[in-house]
Structure formats: structure tokens, C-alpha cells
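Peer 1: Need a 3D model of the sequence below.
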Amino acid sequence: MVTPLPGAVGVSGLRVYEWATVDGVCGGSPHVHLTCAESYVVVEGSGRVQTLTGQGFAETALRPGVVAWFTPGTIHRLVNDGGLRIVVIMQNSGLPEAGDAVFTFPSATLANPDAYAEAASLASRDGVYAGDEDAARRRRDLAIDGFRELRGRVGEGDHAALTEFYRAAVRLKHDLFADWEQRWRTGALAAAHDTGEHLARLRVGDLGHLTEARIQVLESPAEQRFGMCGHLDVYDPSAGISPHSRRD
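Peer 2: Next up is the predicted model:
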């Protein structure tokens, strides 16, 4: 039986893009998650995560050994100052891949679902998906345009700017909420219920779940994807788990 990662989290390896941007730094696409907290464990290189919330703009340094995390609604952008490589831990495994992220495209794009879908796609100009680098760059650069506009409005004291962005993001994803809830119920919520069941069993001396213990191993993904922030290794338990054969 395939079990989720502990706590039904999602785990990915990330090598942050080294592509230069219009504002003179290198990095990924600014975006927000509507229901998932996200954590970075920095393993190599250096960089920053730029964030935009109701408290304003902030920049947090990233270096090996640092663990940084943020809650849903935090607009974030990774900046690569040199060889930045991160292990990403996401709440609610499966939800980010199911669409729980919205790019900070300019407001006109956010207001048009068809335009948003086209801009967010990694299809090449002829409509063919091939993990196209040019498409990933275009998507990233458009998100930076919107992020700079949004950051400017927030910096000028326009308190409605974030609310407008959040409302646009919710409108874009509204049709997915039922699917997200089902994924949460069978993922993170089910994992929490399992812990409660284990505690109840232990109280009465039931050792059943202990006698069923096992280890599972995910091999390194065969290929990287073009992600929002960089080249992405996604560890997906449903894609296949290697048995642990060594016995000491």
C-alpha cells in the first residue's frame, strides 16, 4: 500500500532559476498559494525570498541551513544570488499541483480567465507543451511585471491592492475548491485522523499499527520540470516507491 509522506506534505527539490530579470536580479515567478503554507530548507548557494503581505514588502536572506516558511496569502518571489538550491516542503500534498497557486500577472490578465490560462501555460507559441524554456521565461517575466505593479501600489499605501489581487485569485480558482477539499480530506486530514486512531489504540494496548511498520523509499525523479521558481524535482509517492531490501 502506498502511503503519503509524513503529515501528507509535498516535497520537491528546487534549483532556482538563474535567468536575469527586468529589475536586474535572477530568480523565479512571484505567486501566491490560497490554502497551502510553504517551507524552504536551504541546502546550497545564497539568495533571498521577497514577500508581500498586509504588513508590506519584506526580503529574507537565504543561505545553507536556513529554514523559512510562510502562510497562505503570502505573495513570494525567490531571488537567486548564486547557486541557490532548496528543498521545498508544502502543506497539503497534491494541492499545489492541483492549481493552488496564482501568478501575480498584471490586473488585466488576472481579470480574464482565458488570458490567465494562456499566460500560465508552459506551451510553446504553437500550442505544443514541451517543457519549453521560452514559455517558462515569458510566464516568469509577466508575473514579475504584475508583482512590481502590486508592490508599488502597496508601497504607496494603497491598501486595496492586495484585496483586489486576492479576490481575482479566488475568482480564477473557484471551480477547483471542491476538488481541493476532497484532496485535503483524503490527504492531510486523513493523516491527522490516523494519529488520533493510533493514540486511541495505544491507550488500550493495541499494537496493530506498530506491527505493520515498514519503510518506503522514493528514488530521485528521472527528470526536472520547469516550475514556478526554478528547475523542479517533484517527489510523488503515487508515482512508485522502491522497496527497502537491506536487512541488518
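
Peer 1: C-alpha only now, for contacts and for neighbours.
Peer 2: Will do.

Peer 1: And the helices in the protein?
Peer 2: Using DSSP state H, the helices assigned to the chain run over residues 107-110, 113-120, 133-155, 160-173, 177-186, 188-203, 208-211.

Peer 1: Quick check: which of those helices is nearest to residue 51?
Peer 2: Of all those, helix 133-155 sits nearest to residue 51, with 9.5 Å by CA to CA.

Peer 1: Which residue, neighbours along the chain excluded, lies closest to residue 225?
Peer 2: Nearest in space to residue 225, with sequence neighbours left out and distances taken as CA to CA, 6 or more residues apart in numbering, is residue 232 at 5.0 Å.

Peer 1: thinking again about what came up before, just the helices of the chain: most buried one?
Peer 2: Highest mean neighbour count of the helices of the chain: helix 133-155, a mean of 19 (counted as mean count of other CA atoms under 10 Å).

Peer 1: Let's see this one next, to set against the first:
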Amino acid sequence: MTTFEGLPGGVAVSHLRVYDWPATDGLRGGTPHLHLACSEAYAVVGGAGSVQTLTTSGFRQTPLTPGALVRFTPGTIHRLVNDDDLRIVVLMENSGLPEAGDAVLTLPPRHLADADRYRAAVALPADGDEPERERAARARRDLAVEGFLALCRATEAGDPAPLAAFHRSAAALVRPGIEEWRERWRKGAAAAAAATGSRLDALGGGDCGHLADAVVHAEQPSAHGRFGMCGRLDVYRG
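Peer 2: Predicted coordinates:
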């Protein structure tokens, strides 16, 4: 029988405390970006704020208060805004793909045409101390907000070309990693779905043997307070 012992459905789970750093437009919050292959969901557990989104349908701002569940599909540019200690449980489709690069920040076009320049702009110093890593995280956030605001202005003015150009640049940046993503998907979400199918086949045939193999997994976060795109992250290995 096919087995899978990762998180249900092959999702990733993390706890997020959204940045409270002010940006050039006076709002406090995270780094605008999109995912190219993965859906994402926010379960709000504390504080207050909103998520700004941009798609070909236009700009939208959705309030975030405790109990809210907001989800969006690949291609949705999203920016978290922190009004008051916003805290979220993040559910990410295809655990492993986001960590492998399934996110592109909305940097200005000058940073998107060259992969090396993009990586340099978004990287955090691996050996840097806490203040150095914070400065780098804030700098990339500010660049992404600059690009995001320009995309919003163009889209709201009825000009779809800048957003379409960003989509093309984002796809080009991630293309070299697609085969690695495919392998992660096979071992993650695809394996989880296959395991469910295998159980259904067994139960349909009157075989409940897999129930005797039940196990319990428990873990604490594998990292606390990591600088993420949108805030400080507590993450799990899954």
C-alpha cells in the first residue's frame, strides 16, 4: 500500500508574526510577492491587519482579524499589512516547493531581467548577525513595495502590460528549477494523494489492514523567528 507520513495533503504550516516596519507609503508589513505553482491560505490567530492583493482583475484589500480564513491561488500578488500585532498560521500547498523558490518578489523591472541580479537583491546574508539580516530583509521588502505600487498604479489605470511583463519575468526566473519542483511534488502532495487512493482501494475491497499501522507524530517548530518574506516565521519540518 502506498504510504505518506507528511502533513495532511502535503501542505506546509508555519506561524507568522507580520513585520511592523513602515514602508514608503506609510503602511507597516511584509514583502509583496506571488507564487507560481502553489496556493496559500491565512488563518488569522491574533491582532489585526489586511492583505492587499493584485491580479488581472485589479487591486483588492481584505481585512484580517482573528478567525478569518483567506486563501488565494497562484498568480495572486499579495502583501500583508500589519495594523496591530498581526499573527497568522500560514498553510502552503505543495510543501517543499515554496522553500525551493516558488515565490517571486515584485521587485522593479531592473532587478528582474537578470537572475543573478534578482538573487542578489532578495538574498539575506547567510552568516550575518541579527541586525544585518534585518537590514537586508527590510531592503528587499522596500524594493518589492516599490515594484508592487507601480504595478497597482498601472493596473488601476487600465494598463495591463506591466503586470503581464512581471508574470513573464517571474516565470523565466523560476524555469531552471521546475524539474526539481516536480520531484518535490511527486514526493509530497502527489504521494499524499496517491496514499489516499490506495486506502480507498483497500477499503473498497474489504481490507482494513492499514488501520493497524496507525502512528502519531508530534513536533515543535524546527526554527523560531526566521526572517521570512512577510514576517518572522516559526516553521516545521513537516
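
Peer 1: quick one: TM-score?
Peer 2: The TM-score (TM-score structural alignment, normalised by the length of the second structure) is 0.95; 234 aligned residues with a CA RMSD of 1.4 Å.

Peer 1: rewinding a little: redo the helices of the first structure as TSV? Include distance to residue 88 of the first structure.
Peer 2: Formatted as TSV, those follow (distance: least, CA to CA, whole Å):
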stretch	distance to residue 88 of the first structure
helix 107-110	26
helix 113-120	21
helix 133-155	19
helix 160-173	23
helix 177-186	19
helix 188-203	17
helix 208-211	29
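
Peer 1: Quick check: which of the ones you listed is nearest to residue 18 of the first structure?
Peer 2: helix 133-155 (10.8 Å).

Peer 1: so how far does that closest one sit from its counterpart in the second structure?
Peer 2: Once fitted to the second structure, helix 133-155 of the first structure is off its aligned match by 0.6 Å on average (mean CA distance after the TM-score superposition for the first structure).

Peer 1: picking up where we left off before, what about the equivalent of the residue nearest to residue 225 of the first structure over in the second structure, how many residues nearby?
Peer 2: Matched by TM-score structural alignment, residue 232 of the first structure corresponds to residue 233 in the second structure. Residues near residue 233 of the second structure, counting by other CA atoms under 10 Å, number 22.

Peer 1: middle-most residue in the first structure, spatially?
Peer 2: residue 96 (5.4 Å; CA atoms, centre = their mean).

Peer 1: residues touching the equivalent of that one over in the second structure, list them.
Peer 2: In the second structure, residue 96 of the first structure lines up with residue 98, judged by TM-score structural alignment. Residue 98 of the second structure makes contacts with 35, 38, 92, as judged by CA atoms under 8 Å, 6 or more residues apart in numbering.

Peer 1: So residue 98 of the second structure versus residue 25 of the second structure, what's the distance?
Peer 2: The gap separating residue 98 of the second structure from residue 25 of the second structure is 28 Å, by CA to CA, to the nearest Å.

Peer 1: follow-up on the earlier one: of all the helices of the first structure, which lies closest to residue 8 of the first structure?
Peer 2: Among the helices of the first structure, the nearest to residue 8 of the first structure by CA to CA is helix 188-203 (5.0 Å).

Peer 1: matching residues in the second structure for the closest one?
Peer 2: Helix 188-203 of the first structure maps onto residues 189-204 of the second structure, going by TM-score structural alignment.

Peer 1: from what I can see residue 101 of the first structure touches residue 30, true?
Peer 2: No. Residue 101 of the first structure sits out of contact with residue 30 when judged by CA atoms under 8 Å, with a separation of 10.1 Å.

Peer 1: Comparing these two, which residue is more hemmed in?
Peer 2: A direct count of neighbours by other CA under 10 Å for residue 101 of the first structure and residue 30 places residue 30 higher, at 30 against 21.

Peer 1: can you tell me which residue in the second structure aligns to the more buried one?
Peer 2: Using TM-score structural alignment, residue 30 of the first structure lines up with residue 32 in the second structure.

Peer 1: For the closest residue to residue 147 of the first structure other than its chain neighbours, which residues are in contact?
Peer 2: Of all residues not flanking residue 147 of the first structure in the chain, residue 104 sits nearest, at 5.4 Å (CA to CA, 6+ apart). Residues in contact with residue 104 of the first structure (CA under 8 Å, 6+ apart) are 30-32, 110, 142-147, 165.

Peer 1: what's the closest of the residues you listed to residue 203 of the first structure?
Peer 2: residue 32 (41.8 Å).

Peer 1: Relative to residue 220 of the first structure, how far out is that closest one?
Peer 2: 27 Å.

Peer 1: if you count what's nearby, which of those two comes out ahead?
Peer 2: The neighbour count for residue 32 of the first structure versus residue 220, taken as other CA under 10 Å, is higher for residue 32 (25 against 11).

Peer 1: you'd agree that one is up against residue 71?
Peer 2: No. Counting by CA under 8 Å, residue 32 of the first structure stays clear of residue 71, with 9.7 Å between them.

Peer 1: Residue 187 of the first structure: what's its closest spatial neighbour, skipping adjacent residues?
Peer 2: Closest residue to residue 187 of the first structure apart from its sequence neighbours, by CA to CA, 6+ apart: residue 8 at 5.5 Å.

Peer 1: Nothing else from me, thank you.
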